[in-house]
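Structure for the following, please:
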Amino acid sequence: MDFKDYYQALGVERSASEDEVRKAYRKLARKYHPDVSKEPDAEVRMREVNEAYDVLRDKEKRSAYDALADRVAQGYGAGAQAGGFQPPPGWDEGFEFHQRSGRGGPADDAEFSEFFSSLFGQAQRRGAARQNFRARGEDHHAAIEISLEDALKGAEREITLRAMELDAQGQPQFVPRTLQVKIPPGVGPGQYIRLAGQGMPGHGGEPAGDLYLEVRIAPHKLYRVEGRDLYMTLPVTPSEAALGAQAKVPTPAGGVVEVSVPKNARNGLKLRLKGRGLAGKTPGDLYLLIDIVLPPADSDAVRQAYEALASASARFDPRSHLGV
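This next block holds a predicted model:
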């Protein structure tokens, strides 16, 4: 058995692109096709061209063939020139070959050479055996970002994902697909929405796997999500913080509540509104973080008020703990 140079058979360089390989095949097919060719060896040459194209148009076969050709160039199979070439055991490990039939192009693999059969025949028989394998399809996972409002109230949204699917030859490829997703009310970050049957197809008539969408909540202009709890900054004036006050606050679910700011409230003090967070068996809470905001001294009245405050609190030293 001789080692076959498939690149030479198509008249292309090893660096040839897929498009160049395809063009070379079509040119030779027009020249040697037995139905139209007047060449005396047309049938033999057409078989060689078909065989070379079957290998070089397939990424897995071509990669495996190139790796084998490199070993031959390094001196492996010295008997190749004398017709004694044999592929090394395990030469095709790490490659998965798919048999192409009836796809427009090379003839049936049974018409190919002994060299081709020794390289790819057994591997393709393994692929054919896998086609009879029965198993449920694999589950898929993806992330979905939703608004806080959708998480609170629930919604139905259309999403587009790049999903892995198998093509006609059983090769995985990414294709876009659009799905309708029902978002249940109260869903929180890190939870999953399950779409039954939207994973990878099953094998041998078994059902497809499921698609699990991990929920992420988009940043909100007012609220921050931590688990099932929500946090909101509540700005107050110095006088409200010192003397206490009533403040109106918007709630995540809509509407307004009035909260009491206690006297002598400090920056960062947390006020808890029970059950105003994300819904659930145990609803989350809404926490209001006090943020004391100083009025700008941009008028005589405000400056005089600050001066009066400074005079009245002259004995108050906020830096006494520094020891200087």
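
rest of the way, CA atoms for contacts and neighbours
OK.

residues contacting Ile144?
Contacts for Ile144 (C-alpha atoms under 8 Å, 6 or more residues apart in numbering) come out as Leu213, Glu214, Val215, Arg216.

Nearest spatial neighbour of it, chain-adjacent residues omitted?
Counting by C-alpha to C-alpha, 6 or more residues apart in numbering, Ile144 lies nearest to Val215, which is 5.3 Å off, once chain neighbours are set aside.

In contact with that neighbour, which residues are there?
By C-alpha under 8 Å, 6+ apart, the residues touching Val215 are Ala143, Ile144, Glu145, Ile146, Val187, Gly188, Pro189, Gly190, Gln191, Tyr192, Ile193.

Now do the strands in the stretch 51-200 of the chain.
With strands called from DSSP state E, counting those that start in this stretch, the stretch 51-200 of the chain shows them at 140-146, 155-166, 172-183, 192-195.

I have a second one here; can you model it like the first so I can compare?
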Amino acid sequence: MADDQGFRPDWAGKDFYAELGVAKDASAAEIKKAYRRLARDNHPDSNPGDTAKHDRFKKVAEAYDVVGDTDKRPKYDEMRRLQGSGAFGGFGGTRGGQPGGQAGGVNVEDLLRDRMGGGGFGDMFGDLFGGAGGPQRRQQAPRPRKGPDAETTATISFVDSLDGVTISLRLASDAPCPSCSGTGGKPGTRPHICSECEGAGYVVSTSGGAFSMNETCPRCAGRQLIYDEACPTCAGSGRGRSNRTIQARIPAGVKDGQRIRLKGKGTAGENGGPAGDLFVTVKVSPHRLFGRAGDNLTLDVPVSFDEVALGAEIKVPTLGGAPVTLRLPAGTPNGRTFRVRGRGAPRADGSKGDLLATVEVQVPAVLDPAAREAVESYRDAVSGKPLRSRLFEEAG
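Here you go, the predicted model:
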């Protein structure tokens, strides 16, 4: 049976590795895989009425609770090593003709119980089998808990999205209650171990499937401790609201709608746990001239009929740099796109995309007499070559 510290001496004589069918030096992944397979094969929900498999499931769960726990496993291994060396004269069973782990007239269970209260072996193994001691077992310190992630949006200019910018963000987020420091209890009162989860912070659920699942304890919300009187400020939730301003660096080349993760800038944690992360959704204001297509910038360039018909060299602006010259071949069609390499948006590797300049032929709304005469002369010159004759040929 368990002593008043939750220690089960008989467990020291059990080979939990053999129970799971793995080697003593098996990795955590191998242990987990073996447990899942055995739990699935022997789960009571899958084997109704099969008491042998029900017992097997309990043994597998007991073994995994110890060697599948990163804190318990090294203590269990050390206990087995010490037992094998005879350092403690055995645990449980019969030794020297005396039951209950006695050796040479000394009851080892009594010895361990005495020493658990005063350090030494008890400090090393006192919390090894934490689920068996009931309400009187040693109180564990609440686990640190990471704070929840937070989200916000930020609007920046088109130029800043290309160059990168540091912005100030005003955040109103969840935070530990200032009155109870996140405990959820009335200031000045003392907590006690949650009877629902026995201080583990979680409960095991085996209903509705082949696997057992750890779920946050519904009574203590994972805090492991409960207070009889709730904090009047937060009504026992342990949380409050915090208004703060942080500086956030938006990297160069960010796209409209992109989500930036700022590690550790989210909601504060509990019991010394780390803060969560902050996710910033970036909105980019449109530019009057330039657009964006992936890593490329786009620009619509107005041109005249004679420039595309006869050919020309024209200058176009770039964003944040010197103008560049485009050479338009004679007969350039309306809507043709020219590529200027290296004048686009910055990429993550430090290179840049391209500038895509698309020509748009402008039709004058009003012609002066000389221009009208010139256009009429051009019309007369090409009147023998109707442009739409092919439409009727294809249609017919």
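
Kindly provide the TM-score of these chains.
After superposition, the two chains reach a TM-score of 0.54 (TM-score structural alignment, normalised by the length of structure 1), with 195 aligned residues with a C-alpha RMSD of 2.7 Å.

Please identify which of the strands of the stretch 51-200 of structure 1 is closest to Arg224 of structure 1.
With C-alpha to C-alpha as the measure, strand 140-146 is the member of the strands of the stretch 51-200 of structure 1 nearest Arg224 of structure 1 (13.7 Å).

Tell me which stretches of structure 2 form helices.
16-20, 28-42, 51-67, 72-84, 108-116, 121-125, 158-163, 305-310, 369-381, 389-395 (DSSP state H).

do you know which of these lies nearest Pro323 of structure 2?
Pro323 of structure 2 lies closest to helix 158-163 among those, at 16.7 Å (C-alpha to C-alpha).

Have a look at how far, on average, that closest one is from structure 1.
Compared with structure 1 after the fit, helix 158-163 of structure 2 shows a mean deviation of 1.7 Å (mean C-alpha distance after the TM-score superposition for structure 1).

So which bit of structure 1 is that helix matched to?
Following TM-score structural alignment, the partner segment of helix 158-163 of structure 2 in structure 1 covers residues 148-153.

and what of stretch 364-374 of structure 2?
So stretch 364-374 of structure 2 sits over residues 295-305 in structure 1, by TM-score structural alignment.

how close does His232 of structure 1 get to Tyr223 of structure 1?
Not quite, residue 232 of structure 1 is Met, not His. For Met232 of structure 1, the distance to Tyr223 of structure 1 equals 5 Å [C-alpha to C-alpha, to the nearest Å].

Quick one: the strands of the stretch 51-200 of structure 1 as JSON lines, columns for distance to Pro201 of structure 1 too.
Formatted as JSON lines, the strands of the stretch 51-200 of structure 1 follow (distance: least, C-alpha to C-alpha, whole Å):
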{"stretch": "strand 140-146", "distance to Pro201 of structure 1": "11"}
{"stretch": "strand 155-166", "distance to Pro201 of structure 1": "8"}
{"stretch": "strand 172-183", "distance to Pro201 of structure 1": "11"}
{"stretch": "strand 192-195", "distance to Pro201 of structure 1": "14"}
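
deepest of those strands, which one?
strand 192-195 (a mean of 18; mean count of other C-alpha atoms under 10 Å).

what about that strand, how far off from structure 2?
On superposition with structure 2, the mean distance recorded for strand 192-195 of structure 1 (mean C-alpha distance after the TM-score superposition for structure 1) is 3.2 Å.

any residues touching that strand, and which ones?
Here strand 192-195 of structure 1 has contacts from Val181, Ile183, Asp210, Leu211, Tyr212, Leu213, Glu214, Val215, using C-alpha under 8 Å, 6+ apart.

What's the match for the first one in structure 2?
Val181 of structure 1 maps onto Ala248 of structure 2 when the alignment is built from TM-score structural alignment.

residue contacts, that match?
For Ala248 of structure 2, the contact set (C-alpha under 8 Å, 6+ apart) comprises Thr166, Ile167, Ser168, Leu169, Leu262.

Then Gly253 of structure 2?
By C-alpha under 8 Å, 6+ apart, Gly253 of structure 2 lies in contact with Ser161, Leu162, Asp163, Gly164, Asp295, Ala345, Pro346, Arg347, Ala348.

Okay then, goodbye and thanks.
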